[in-house]
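Enquirer: I'll drop the sequence and a predicted model, then ask my questions.
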Amino acid sequence: MEDGSGFESERPFLFTLEEIEEATEIFAETKKIGEGGYGDVYYGVLEKQEVAIKRMKSNKSKEFFAELKVLCKVHHLNVVELIGYACGDDHLYLVYEYIHNGSLSDHLHDPQLKGHEALPWDVRIQIAVDAARGIEYIHDHTKTRYVHRDIKTTNILLDEALRAKVSDFGLAKLLERTGAENFMTTRLVGTPGYLPPESVCELQSTPKSDVYAFGVVLAELITGKRALVREIGEPNKMKSLISIVCFFLPFASPISKREVSSVLKNEPSFHLYQLMRNYSNPK
């Protein structure tokens, strides 16, 4: 990279493979901070700034270019910022701002393993609001609108102040401003437990698909459970959290105490319950 003054440009920087390798100590295991279906993520420092570098195989070029295309045009406090990219050695690289506190999933489901404390109630509410603002932004407030198609707790990252940012746009799709709010896909995309019925049955994606998935995230924030939970007495059978939550929705009282995360059971649950009620069944 030629400019040594930091990352102030609105356009992503093109880094060299040598810069990427130096930042990650040639992809040392000690630098690895995450892994997934689209590639591993490494911690690094570029131009004196902490960054997260996603390393993708060249056969993932579709996801690479999808994310590059979206994040070049999307700039919001509650969306992870793309800094730059690189190519080389049969791999593709995306360089993001480094988000210090990991994913929401880490905090909800593996807090002790990851060295986190249980999230207080007011923080959970703020995380829900932050994530909602990021999703609303890509749906309604960008020049070209997008559907994320993989909203989940592992794709919501928390910064040093535990403010939330939506990440991972590898499955995002452009929505043309033609009045059409849905499009067909040739394969099922997304994560089990977060997919609305129409996505599974009709291979359809709409902004409401993201809203449904956000409803699942809200249910996780309230209950502390994962999007898919094991059936009691049937360890090999999984049930969606949203089906459990929806069982309680017709009742006047909020979700029963046995379904509420132990760290929340003595605190008021009305606000997030109302949010979850609205978003888990989008109209």
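Expert: Yep, that arrived.

Enquirer: CA only for contacts and neighbour counts going forward, please
Expert: OK.

Enquirer: may I see the buried residues of the longest helix along the chain?
Expert: With DSSP state H applied, the helix covering the greatest number of residues in the chain is identified as helix 121-140. Burial within helix 121-140, assessed by neighbour count using 16 or more other CA atoms under 10 Å, is assigned to 121, 124-125, 127-128, 130-139.

Enquirer: quick one: contacts of it?
Expert: With CA atoms under 8 Å, 6 or more residues apart in numbering as the contact definition, helix 121-140 has outside contacts at 74, 76-79, 145-148, 156, 162-166, 207, 210, 214, 218, 221, 264, 267, 271-272.

Enquirer: show the subsequent helix or strand relative to it.
Expert: Under the assignment DSSP states H and E, the closest C-terminal helix or strand after helix 121-140 is strand 145-147.

Enquirer: C-terminal to that following strand, what's the next element?
Expert: The next secondary structure element downstream of strand 145-147 (using DSSP H and E) turns out to be strand 156-158.

Enquirer: give me the packing partners of that following strand, helices and strands only.
Expert: helix 104-109, strand 164-166 (3 or more CA pairs under 8 Å, 6 or more residues apart in numbering; DSSP states H and E).

Enquirer: mind redoing it with 6 Å?
Expert: Secondary-structure packing of strand 156-158 (3 or more CA pairs under 6 Å, 6 or more residues apart in numbering; DSSP states H and E): strand 164-166.

Enquirer: next structured bit after the strand it packs on?
Expert: Taking DSSP H and E as the definition, the helix or strand right after strand 164-166 is strand 173-175.

Enquirer: just give me how far that following strand sits from the chain centre.
Expert: Centroid displacement of strand 173-175 relative to its chain, using CA atoms, centre = their mean, to the nearest Å, is 17 Å.

Enquirer: identify the residues contacting it?
Expert: Applying CA atoms under 6 Å, 6 or more residues apart in numbering, the contact partners of strand 173-175 are 145, 146, 147.

Enquirer: got another, please set it beside the one above:
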Amino acid sequence: MEGPVFALIAVAGASIAVAVPCLLVAFFCRQSRRNLKPYCRRRGCSSPSGPALPVSAPDSSSWSFYGSAADACLEKLSLSDLAAATGGFSPDNIIGDGSFGFVYRAVLPSGTAVAVKRLSGDGAAGAGNREFLAELEVLGSLSHPNLARLLGYCAAGRDRILVYELLERGSLDAWLHGGDAEEGGGGEALPWPARLRVARGAAAALAFLHHGRRPPVLHRDVKSSNVLLGEGFEAKLADFGLARIVRGSPAKSHVSTQAAGTAGYVAPEIWLGVGATAKADVYSFGVVIIEMVTGQRPSWPVKAKIGEEEVDMVDWAREKIGAGQASEILDPRMGIGAQAKEMDEVKALLEIAWQCTDSAHKNRPTMEEVVTMLNKI
């Protein structure tokens, strides 16, 4: 009899040893789920104030969940919802593109329009997924009037999709150089007051990223196509796929020695392998200002006079500004006369751009200083 009794005791003990840890794990998981929303509120997250997005019950095989509190603050959308809203991701609905995928205009069942970015379908291992995670990490917990609002996301199979508020006036690039401007802007030239307003809005966004939050954020891809325009030409900075959150002072923190950005906008120290700092964003902002005032593309060389050698746009503009010849490089579509009040404003803005594009990053102003200078124009 002793043998069977000892056997029963051993089995019972083993069962208890397995059951207790399982019960503890289940308890803590349940508590974590209960505490997720309160933790999200402590982090400053809130439900998007934009349109309500359709939510479908996800099945376990088509959804990926990332364990950050920011994710819990975003709506979770099914791939079928977004496919229907974009007409099956029709090329006719493409309103923008980038190195990682296309942006589509989507219409929700409610009739509300949003922008849907479908990243390259390389799944969890590729660059598209890295951009997806970067945007969730940065925009999922940020709110500022001059940042494009992220409304929701979907990670289904190999698809990585982000949903943003739709800014019907399109990008600054389109208004300056054509493309979407012919549709959203009726082919009109962007007037000078609107350009100055855009400069102030973009500067406010970068100042917030660099100085208005802790830890600070480096955008690392500031350019005219990433500046979107609202109805009143308020600027909203978008596309945070290359952004990085840094620790310590943004002016001194180097997040990567790998070159990132777009040709024509990248600070010279990046090509030398120094690493990205907030001053690299400042340089890119200065390039955007020169682009707005001159109407020239930063990636295209400029020929100052017929027969002269082509030169880099920034070098060309800096030489003219330094020689007091700023009036010679203005976009004629702005219609600014030589003696007009607007000419003084343009020259003041170009002086800021001149400081921002100094080849020595230590000589560039901070974005807080840039905002102060812009407010004096």
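Expert: Thanks, I have the structure now. All values reported here derive from a predicted model rather than from experimental measurement.

Enquirer: work out the TM-score between the chains.
Expert: For these two chains in superposition, a TM-score of 0.89 is obtained (TM-score structural alignment, normalised by the length of the first structure); 276 aligned residues with a CA RMSD of 2.6 Å.

Enquirer: in PyMOL, how would I select the buried members of the contacts of strand 173-175 of the first structure?
Expert: Those of the contacts of strand 173-175 of the first structure that count as buried under 16+ other CA under 10 Å are selected in PyMOL with:
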select buried, resi 145+146+147
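
Enquirer: residue 233 of the first structure: which of the contacts of strand 173-175 of the first structure is nearest?
Expert: Comparing these against residue 233 of the first structure with CA to CA picks out residue 147 as the nearest, at 37.6 Å.

Enquirer: what's the match for that closest one in the second structure?
Expert: Aligned counterpart of residue 147 of the first structure in the second structure: residue 218 (TM-score structural alignment).

Enquirer: swap in residue 76 of the first structure?
Expert: For residue 76 of the first structure, the residue aligned by TM-score structural alignment is residue 144.

Enquirer: nearest residue to that match in space, ignoring adjacent ones along the chain?
Expert: With sequence-adjacent residues excluded and distances taken as CA to CA, 6 or more residues apart in numbering, residue 144 of the second structure is closest to residue 205, at 7.2 Å.

Enquirer: hang on, the earlier thing: ok, the match of residue 76 of the first structure - how many residues close by?
Expert: Per other CA atoms under 10 Å, the neighbour tally for residue 144 of the second structure reads 15.

Enquirer: surely residue 151 of the second structure forms part of a helix?
Expert: No - per DSSP: H, G, I helix; E, B strand; the rest coil, residue 151 of the second structure lies outside any helix segment and is strand.

Enquirer: can you give me the neighbour number for it?
Expert: For residue 151 of the second structure, the number of neighbouring residues by other CA under 10 Å comes to 25.

Enquirer: which SSE is residue 289 of the second structure in?
Expert: helix 278-294.

Enquirer: for the helix or strand following that helix, give me the average deviation versus the first structure.
Expert: Following the chain from helix 278-294 of the second structure toward its C-terminal end, the next helix or strand by DSSP H and E is helix 313-322. Per the superposition on the first structure, helix 313-322 of the second structure and its aligned residues are separated by 1.5 Å on average (mean CA distance after the TM-score superposition for the first structure).

Enquirer: now do the SS call for residue 56 of the first structure.
Expert: Going by three-state DSSP, the state assigned to residue 56 of the first structure is strand.

Enquirer: for burial, what's the neighbour tally of it?
Expert: Taking other CA under 10 Å as the definition, residue 56 of the first structure ends up with a neighbour count of 22.

Enquirer: that one and residue 179 of the first structure, how far apart?
Expert: Summarising the geometry, the distance separating residue 56 of the first structure from residue 179 of the first structure, computed by CA to CA, to the nearest Å, is 35 Å.

Enquirer: so what does residue 38 of the first structure match up with in the second structure?
Expert: Residue 38 of the first structure is assigned residue 100 in the second structure as its aligned equivalent, the criterion being TM-score structural alignment.

Enquirer: quick check: its match touching residue 117?
Expert: No - because the distance of 9.3 Å does not satisfy CA atoms under 6 Å, residue 100 of the second structure is recorded as not touching residue 117.

Enquirer: pick out whichever of these two has more residues nearby.
Expert: Each of residue 100 of the second structure and residue 117 had its neighbours counted (other CA under 10 Å), and the higher figure belongs to residue 117 (26 against 20).

Enquirer: what helix or strand is the residue lying closest to the more buried one once chain neighbours are set aside located in?
Expert: Leaving out its chain neighbours, the residue that sits closest to residue 117 of the second structure by CA to CA, 6+ apart is residue 103, at 4.2 Å. If you go by DSSP H and E, residue 103 of the second structure is part of strand 101-107.

Enquirer: how about that strand: buried residues?
Expert: 102, 103, 104, 105, 106, 107.

Enquirer: what sits against the fifth one?
Expert: Think residue 106 of the second structure. When contacts are counted by CA under 6 Å, 6+ apart, residue 106 of the second structure touches 85, 86, 113, 114, 115.

Enquirer: gap between stretch 326-341 of the second structure and the chain center?
Expert: 31 Å.

Enquirer: ditto for stretch 141-160 of the first structure
Expert: In terms of CA atoms, centre = their mean, the centre of stretch 141-160 of the first structure is set 6 Å apart from its chain centre.

Enquirer: quick one: residue 54 of the first structure and residue 94 touch, right?
Expert: Yes - Residue 54 of the first structure lies in contact with residue 94 (CA under 6 Å); the separation is 5.1 Å.

Enquirer: in the stretch 51-200 of the second structure, which spans are helices?
Expert: 69-72, 79-85, 127-139, 172-177, 181-184, 192-211 (DSSP state H, counting those that start in this stretch).

Enquirer: quick check: buried residues in the fifth one?
Expert: Of all the residues in helix 181-184 of the second structure, those buried under the rule 16+ other CA under 10 Å are 181, 184.

Enquirer: try the second one
Expert: Neighbour counts using 16+ other CA under 10 Å place 79, 81, 82, 85 of helix 79-85 of the second structure among the buried residues.

Enquirer: packing partners for it?
Expert: Using 3+ CA pairs under 6 Å, 6+ apart as the test, helix 79-85 of the second structure ends up in contact with no other helix or strand.

Enquirer: so that helix aligns onto which residues of the first structure?
Expert: Mapped onto the first structure with TM-score structural alignment as the criterion, helix 79-85 of the second structure occupies residues 17-23.

Enquirer: name the residues that touch that stretch?
Expert: Everything outside stretch 17-23 of the first structure that qualifies as a contact, by CA under 6 Å, 6+ apart, is 44, 45, 88.

Enquirer: mind checking how far the counterpart of the last one in the second structure is from residue 208 of the second structure?
Expert: Counting by TM-score structural alignment, residue 88 of the first structure lines up with residue 156 in the second structure. As defined by CA to CA, residue 156 of the second structure lies at a distance of 33 Å from residue 208 of the second structure.
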